[in-house]
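Asker: Based on what follows, work out the 3D shape:
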Amino acid sequence: MSRLIFVLALVWAGVAAAQTPEGRLTVTGQGSVTHAPDMATINLGVAAEAPSAAEAVEETSVATSRVLSRLVEAGVAASDIQTDQLLLHPVYADRAVDGPARTPEIERFRAVNRLSVRVLDLQSLGGVLDAVVTDGANVFDGLRFGLQEPQPAEDAARVAAVEDAMRKARIIAGAAEQELGTIVSITENGGGGQPGPVMMEMARSVPVAEGEIDVSAQVTVVFALE
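Answerer: Model prediction:
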């Protein structure tokens, strides 16, 4: 009986050891690369107000046609111009009309036509902005620099993030007097590109400083500890 108990105890100890999780070390690595942009995206549009909805739409349509023609003349391809949004809504008077429901009075209508424009020749960007503003674009929603082919920069940032995670893991494990084992998992946490400084001045000649784009990546790596 005592021998059977001893054998069962050994078996139980083996099962318990197999079920005990080995040590883990989880680190997060950051990586980034800077790159000069080779394109820009402009978000602009035309807005007009008129007593009737039809008049407001007509005014924006005429002005938008002029802007589109000027963009093409400036060398922007038609495939790089896209209508983002068409809006039409009433503008109410500040005071309400007397009555049981005190219904707000419609004073006029506002129409907005928003465009997204890709400019692949950054040398022409200032001239493009000047041209469209001159020809009727009175809504400017921002300018964003980017890369036509972002994947090489994104991949370089990923490599830098993994290298950073490996470096951190070696430092932490060494400080804890532990040995790094195999990699259990690697998870990419996302990243992105941040534009560099942008200088805008709505004047006859529009100066633009494109700066640099910071393309970043982040990974979480789990190591086994031996």
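Asker: Going by C-alpha atoms from here, please, whenever you check contacts or count neighbours.
Answerer: Will do.
Asker: give me the number of residues near Val184?
Answerer: Burial of Val184 is recorded as 12 neighbouring residues (other CA atoms under 10 Å).
Asker: longest helix of the chain?
Answerer: Criterion DSSP state H: the longest helix present in the chain is helix 151-175.
Asker: Check what contacts it and list those residues.
Answerer: With contacts defined as CA atoms under 8 Å, 6 or more residues apart in numbering, helix 151-175 is touched by 25-33, 35, 179-180, 192, 215-221, 223.
Asker: Buried ones in it, by neighbour count?
Answerer: Within helix 151-175, the residues scored as buried using 16 or more other CA atoms under 10 Å are 153-166, 168-169.
Asker: Show the residue spans covered by the strands in the chain.
Answerer: In the chain, strands defined by DSSP state E lie at 23-35, 39-50, 81-96, 104-119, 139-146, 180-194, 213-225, listed in chain order.
Asker: any chance of those in CSV, with distance to Gly75 too?
Answerer: Formatted as CSV, those follow (distance: least, CA to CA, whole Å):
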stretch, distance to Gly75
strand 23-35, 25
strand 39-50, 14
strand 81-96, 11
strand 104-119, 9
strand 139-146, 18
strand 180-194, 26
strand 213-225, 24
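Asker: Of those strands, give the one that comes closest to Ile5.
Answerer: Of all the strands of the chain, strand 23-35 sits nearest to Ile5, with 30.9 Å by CA to CA.
Asker: Could you also give me the structure for this second sequence? I'd like to compare it with the first:
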Amino acid sequence: MNTRITFVAALLLLPLGIAAQEPDSETGTANRVIVVSGTGEVNGVPDVAAINVGVVVESESAKAALAANNEQMERLLEKLKQLGIAEKDIQTSSFNVSPRYQRMRNPGGEPPKIDGYQVSNQVHIRVRKIESLGGVLDQVVTAGANQINGISFSIAESETLMDEARNKAIRDAKRKAGLMAKEAGVTLGRLVAIRDHSGGGQPAPMRFMAMAEARSSVPVQTGEQTLSAQVQLTFKFE
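Answerer: From the prediction side, this is the model:
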């Protein structure tokens, strides 16, 4: 997986400048400290796709609609297995049976009557071979899927990239602390505190509707996702 690394640095200083009085919890005396923040960003190419696919069938009776839906879903699930989608990556996400009402208003103000039923069944699948995603989308439609809600992308080894981003953020903060100490004419002392403000490692998924082209695999662009880490370092100075 090719990654492109970019960095964004931010410096957070105490309100009174780099020199501040902070009480020592052990001795009760005041310590002079520099507090700095650093941010590191890593761009990664998504390698896992999550898709919601399903089958919607309408018929005059609920029983007939259910039977037809079950038949199409069985073909769809069999196709997913043939495509190499593991059972652990296939999960039912929704199932609904609902009445279908007459569209025309009945004379005398009577409520609309039921003239059929709709059955929908949807599964959430993960495609771990991202290069096969276009073909998977094409094949599930061919197998009977007539409902695709969207696609979300993620990075399987996101924590590895987050560790890289944290390392960059720490180096960024240390560089800033050294620069501030030098310009202020003080000597940078030992590091006394580190705080990680990165939060979750996985970026928010991107979503779009899948568009199929006749007689070809669905064209899909995964793009890139940015993972960002923020740290805060506290140094003593003399």
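Asker: and which of the buried residues of helix 151-175 of structure 1 is nearest Gly99 of structure 1?
Answerer: The shortest approach to Gly99 of structure 1 among these belongs to Glu154, at 62.1 Å (CA to CA).
Asker: That closest one pairs with which position in structure 2?
Answerer: When structure 2 is aligned by TM-score structural alignment, Glu154 of structure 1 is paired with Met162.
Asker: Ala50 of structure 1 too?
Answerer: So, by TM-score structural alignment, Ala50 of structure 1 is matched to Ser59.
Asker: Kindly report the same for Ser69 of structure 1.
Answerer: In structure 2, Ser69 of structure 1 lines up with Glu78, judged by TM-score structural alignment.
Asker: still on that earlier bit, what subset of the contacts of helix 151-175 of structure 1 is buried?
Answerer: Using 16+ other CA under 10 Å, the buried members of those are 25-33, 35, 180, 215-221, 223.
Asker: Enumerate the positions of stretch 95-112 of structure 1 that are buried.
Answerer: Of the residues in stretch 95-112 of structure 1, Ile106, Arg108, Phe109, Arg110, Ala111, Val112 count as buried by neighbour count, 16+ other CA under 10 Å.
Asker: can you list contacts of it?
Answerer: Contacts for stretch 95-112 of structure 1 (CA under 8 Å, 6+ apart): 45-53, 56-57, 60, 85-93.
Asker: Quick one: end-to-end distance for it.
Answerer: Counting by CA to CA, to the nearest Å, you get 24 Å between the two ends of stretch 95-112 of structure 1.
Asker: roughly how far is it from the heart of the chain?
Answerer: Centroid separation for stretch 95-112 of structure 1 versus its chain: 39 Å, with CA atoms, centre = their mean, to the nearest Å.
Asker: same deal with stretch 151-162 of structure 1?
Answerer: Stretch 151-162 of structure 1 has its C-alpha centroid displaced from the chain centroid by 17 Å (CA atoms, centre = their mean).
Asker: what's the mean distance for that stretch versus structure 2?
Answerer: With mean CA distance after the TM-score superposition for structure 1, stretch 151-162 of structure 1 departs from structure 2 by a mean of 1.7 Å once superposed.
Asker: and Arg100 of structure 2, what is it in contact with?
Answerer: Contacts of Arg100 of structure 2 (CA under 8 Å, 6+ apart): Ile114, Asp115, Gly116, Tyr117, Gln118.
Asker: do the same with Phe237 of structure 2
Answerer: Residues near Phe237 of structure 2 by CA under 8 Å, 6+ apart: Arg32, Val33, Ile34, Ala181, Val186, Thr187, Leu188, Gly189, Arg190.
Asker: Show me which of the residues you listed is closest to Pro219 of structure 2.
Answerer: Among the contacts of Phe237 of structure 2, Ile34 lies closest to Pro219 of structure 2 (CA to CA), at 51.7 Å.
Asker: So the closest one sits against Lys236, correct?
Answerer: Yes - Ile34 of structure 2 is in contact with Lys236 according to CA atoms under 8 Å; the separation is 6.2 Å.
Asker: so what corresponds to Pro37 of structure 1 in structure 2?
Answerer: Structural alignment (TM-score structural alignment) places Pro37 of structure 1 against Pro46 in structure 2.
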